[in-house]
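>>> Any chance you could fold what I've pasted below:
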Amino acid sequence: MTMNRPVPLSTATLADLPQDILRPGYDRARLTPGIVHIGLGNFHRAHQAWYTHRLMQQGLAQDWAILGAGVRPYDAGMRDRLLAQDCLTTLIDLSPKGRSAEVTGAMIDYLPIAEGNAPLIAAMADPAIRIVALTVTEGGYFIDASGGFDATHPDIAHDVAHPGSPRTAFGAMVAALRLRRAAGQGPFTGLSCDNLRGNGAILRQVVTGLARLTDPDLADWIDANGAFPNSMVDCIVPATGPAELALAREIGIADAAPVTHENFRQWVIEDAFCAGRPDWDRVGATFTPDVHDYEMMKIRILNAGHQVLANAGELLSVPTIADCMAHPAIAALFRKVQSREILPHVHAVPGMTPTAYLDLIETRFANPAIRDTTRRVAFDGSSRHPGFVLPILRDGLAAGTPVDGLALVEALWARMCAGTREDGSLIEANDPDWSRLAEIASAARARPMAWLEQGAIYGDLAAVPRFADAFDHWLGMLWRAGTAATLAAYTQAD
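Alright, predicted model coming up:
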């Protein structure tokens, strides 16, 4: 499957690719757009775009092509790379049994990145666009400590003051919906594809909440006529770096933005769309009236499980999630926290028990072909811990089930944010709020409660002795005895 000279990826060179690489069998020139996707990173291209591409391979969804979009200046680099190769993407499937590659073509353009987002607003105002989907990360939805819409954020204040030239994706959505309403058109469906419980409800909250600050009638119209289905998305997709670029070249493609991914995908979507949808269920997606139990299983076992592993891995200089699963102490931490403290708060879904899902996750995490770094997984803990870990902790406190392992997970995060590993090496900034976290983590070495007094993250948990005392114990031990000894103390206790 190797070539001496990789083929530069473009529409014109598809026929020149190695024969064992799958490629679009449809005429991309005949595709018309139906979806705008904001936040076009690796995950979208390995997941939602792949499902749409697979429909197109069957001769379906030809009017559901994707327009990529971004709202930040750094999105321009990805736009340039993808436009240079006609918005084609090489997906490299890294199964433990071997790798395979496929070029996908469901995306046909990437909108210009512009201050004020005029090109994005114009595209979303086009009635041909029936879905606006987003992957903007868990921390991108302007959620305050109570779970409500944070109307005080400076970016939201900007959009309120300048509704015609907004800064955020949500401000652009509101501006486009305003134009559609004025033109007598219906709204599009807003489809969040981020790892948030009730992501559709959260998207509705931020879009209608922002609209209400400038135009209450528009907010009511969106709320009554729009649709924001909840969804659960799942596929492990590492970041692209030199190794991934080299791998694409090794298989015969010069792709400036290839994507590697595991040999697993899942997409569960609430069937509540206001302007039609592709038949993604024909290619493996699940439509259901209730996504809650699916997302609970995935977010609690996989996403919270990632946080169990990543901070311990960072402290012990373990580079990848697969390496963490091969590390006896970290793997023992993972299994004990999952079995004792997470699984009791997860319900079965059709065809899958929590225990069976945990077994599946352990197999997926242990795949050595997936170079998913602990640094990537530990990134933005200030969003991921409140979103993934703390809801389980609160359920455990309410139910009277053990929480000492989850307290240790929080202590590991606090210790990691102090910025040094056990071997003395520095941990580079790894959170949008890193400077503040590092300062508090340093103070928490002498007074652990300083960490729990972050009300925006922990709320009232500092006042709950069963958690606060356990956290105090574990953080003190991490500093006194080190990470390895602390993990052993937890995993070897009855």
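
>>> going forward, measure contacts and count neighbours with C-alpha atoms only.
Fine.

>>> Sticking with the nearest residue to Arg415 once chain neighbours are set aside, tell me its helix or strand.
Excluding its sequence neighbours, the residue lying closest to Arg415 (CA to CA, 6 or more residues apart in numbering) is Ala441, at 6.6 Å. Using DSSP states H and E, the element containing Ala441 is helix 434-446.

>>> Another for comparison:
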Amino acid sequence: MTAFTLPAYDRRRLTPGIVHIGLGNFHRAHMAVYLDDLFARGEGMDWAIIGAGVRPQDAAMRDALLAQDCLSTVIELDPAGKSARRIGAMIDFLPVAPDNAPLIAAMSRPEIRIVSLTVTEGGYFVDPATGQFDPTHPDIVADARRPDHPTTAFGAILAALRARRAGGLPAFTVMSCDNLPGNGAVTRAAVAGLARLSDPALADWVEATVAFPNGMVDRITPATGPRERSLAASFGLADDPVPVTCEPFRQWVLEDHFPAGRPPLEKVGVTFTPHVHAFEAMKIRILNGGHAIIAYPGGLMDIEYVHEAMAEPLIAGFLDKVEREEIIPIVPPVPDTDLHAYFDLIRDRFANPEVADTERRLCLDGSNRQPKFIIPSIADNLARGHLPRGLILESALWCRYCMGVSDAGVTIAPNDPNWDRLQATARAAAADPAVWLGMADIYGPLGRDPQVIACFAGFLNDLGARGTRAVLTDFLRG
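Coordinates of the predicted model:
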């Protein structure tokens, strides 16, 4: 393979404008790449990133990146030919401390005008039953009691905003880069909701003053393991313990709401629009919902990789049927976008063998993802008078997966933060399928719908009796 490329600019010219919390693979293959492209144009050089983390395990990433001058290896897995580049958009990584003091101090600096986050879909303290911020979560309660020593990202953001207000500095913009509906509104609810528990006046100020733009982000970025490190080594980067691999495709759609200023990201492909919600609904329902549709049958059939699942006619056919008959018809129109053409692109992306994304990664964290990516599509179909049998079958496949054994009898290792609860409920559902739908924090009122219960029970019983392959075959035959 050819050698990797280095940043096409003098990094000594960079000065910080952004603190980013959560230096995982997605951030380094997405936002950091857009900024790297911008800096290569000689523009926005005062918007470099300072990295940060709020979990003890973030310290390992800090050590790894500081050892290589905060450069990240990003390998694009194009079937036409892989390429590797070193991304230089980050110039420092703050110490990880239990009380987040270094993070709060950095966010309080006047040159910091954006604080961005990738803390996962489940990291926003949302009650799945209500879809609202949960002020009773133990971590939130602890931060409300000790606002000067917060342990959460939102507590640290609030402490820095409090310090800036006291010092007469303008508020920074808080920009979520996580993949959840209305991510800006969800972030505002977390920050203001936490403030309201200890300082209602500060909460009012946050809601009136701080900008939380909504955004849609997209790039398939597998976890880093031996394969990814071997790829980095093939480019001459064997000493990088944390390389990132990703598909060639990337997309970022943002509301243009940055009172403190922003980098000119439109020059490197970011779409600024007031219609973020339309793009977001399209992506969450079609792409993320599609991931769930292929994940659990693949997991039950002991298929390791996503492209292998797409090569299985039953799974590819299941995806096509559910998307075209039950998801695309309930997705609102998106400006200048053909939804069927968008789905065709998604199918090609899923089938890319170079990405080597795993079915297990797609199966991860269903208790957080199902209420966001699948259950709303079931509800929307029901509201139109249509029983979405394919989406309900997907839910039954998830339940069957959570029993912890594949169709061939292979043990499925725990794959959800709530695995113990899910496994116990799934096994109880083998005798009474309604028990699974009775998880109100996940299914809400949908779990009490007689049509849904009857359809789900039929599929779950059939999966237990005959297996995934037979059930998918019958479903595709209609």
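
>>> before we move on, the earlier item: what stretch of the second structure does the helix holding Ala441 of the first structure fall on?
Matched against the second structure by TM-score structural alignment, helix 434-446 of the first structure falls on residues 419-431.

>>> Give me the buried positions along the matching stretch.
By 16 or more other CA atoms under 10 Å, the buried positions in stretch 419-431 of the second structure come out as 419, 422-423, 425-427, 429-430.

>>> Also stretch 157-167 of the first structure?
Neighbour-count burial for stretch 157-167 of the first structure [16+ other CA under 10 Å]: 157-160, 163-167.

>>> can you give me how far it is from the chain middle?
Centroid separation for stretch 157-167 of the first structure versus its chain: 26 Å, with CA atoms, centre = their mean, to the nearest Å.

>>> which residues are in contact with it?
Residues outside stretch 157-167 of the first structure that contact it (CA atoms under 8 Å, 6 or more residues apart in numbering) are 71, 115-118, 151, 155, 168, 171-172, 175, 210, 213-214.

>>> can we see that at 6 Å?
116, 171-172 (CA atoms under 6 Å, 6 or more residues apart in numbering).

>>> That stretch spans what distance, first to last residue?
Stretch 157-167 of the first structure has an end-to-end distance of 10 Å (CA to CA, to the nearest Å).

>>> corresponding residues in the second structure for that stretch?
Using TM-score structural alignment, stretch 157-167 of the first structure pairs with 141-151 in the second structure.

>>> before we move on, the earlier item: which one of the buried residues of stretch 419-431 of the second structure is nearest to Arg250 of the second structure?
Trp419 (31.5 Å; CA to CA).

>>> Leu265 of the second structure versus that closest one, what's the distance?
Taking CA to CA, one finds Trp419 of the second structure at 40 Å from Leu265 of the second structure.

>>> for Ile412 of the second structure, same thing?
42 Å.

>>> And for Ile378 of the second structure, the neighbour number?
23 (other CA atoms under 10 Å).

>>> If you could redo that for Ala488 of the first structure, that was the one I meant.
Ala488 of the first structure is flanked by 15 other residues according to other CA under 10 Å.

>>> In TSV: the contacts of stretch 157-167 of the first structure, plus neighbour count.
Shown next, in TSV, are the contacts of stretch 157-167 of the first structure (neighbours: other CA atoms under 10 Å):
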residue	neighbour count
Gly116	19
Gly171	27
Ala172	27
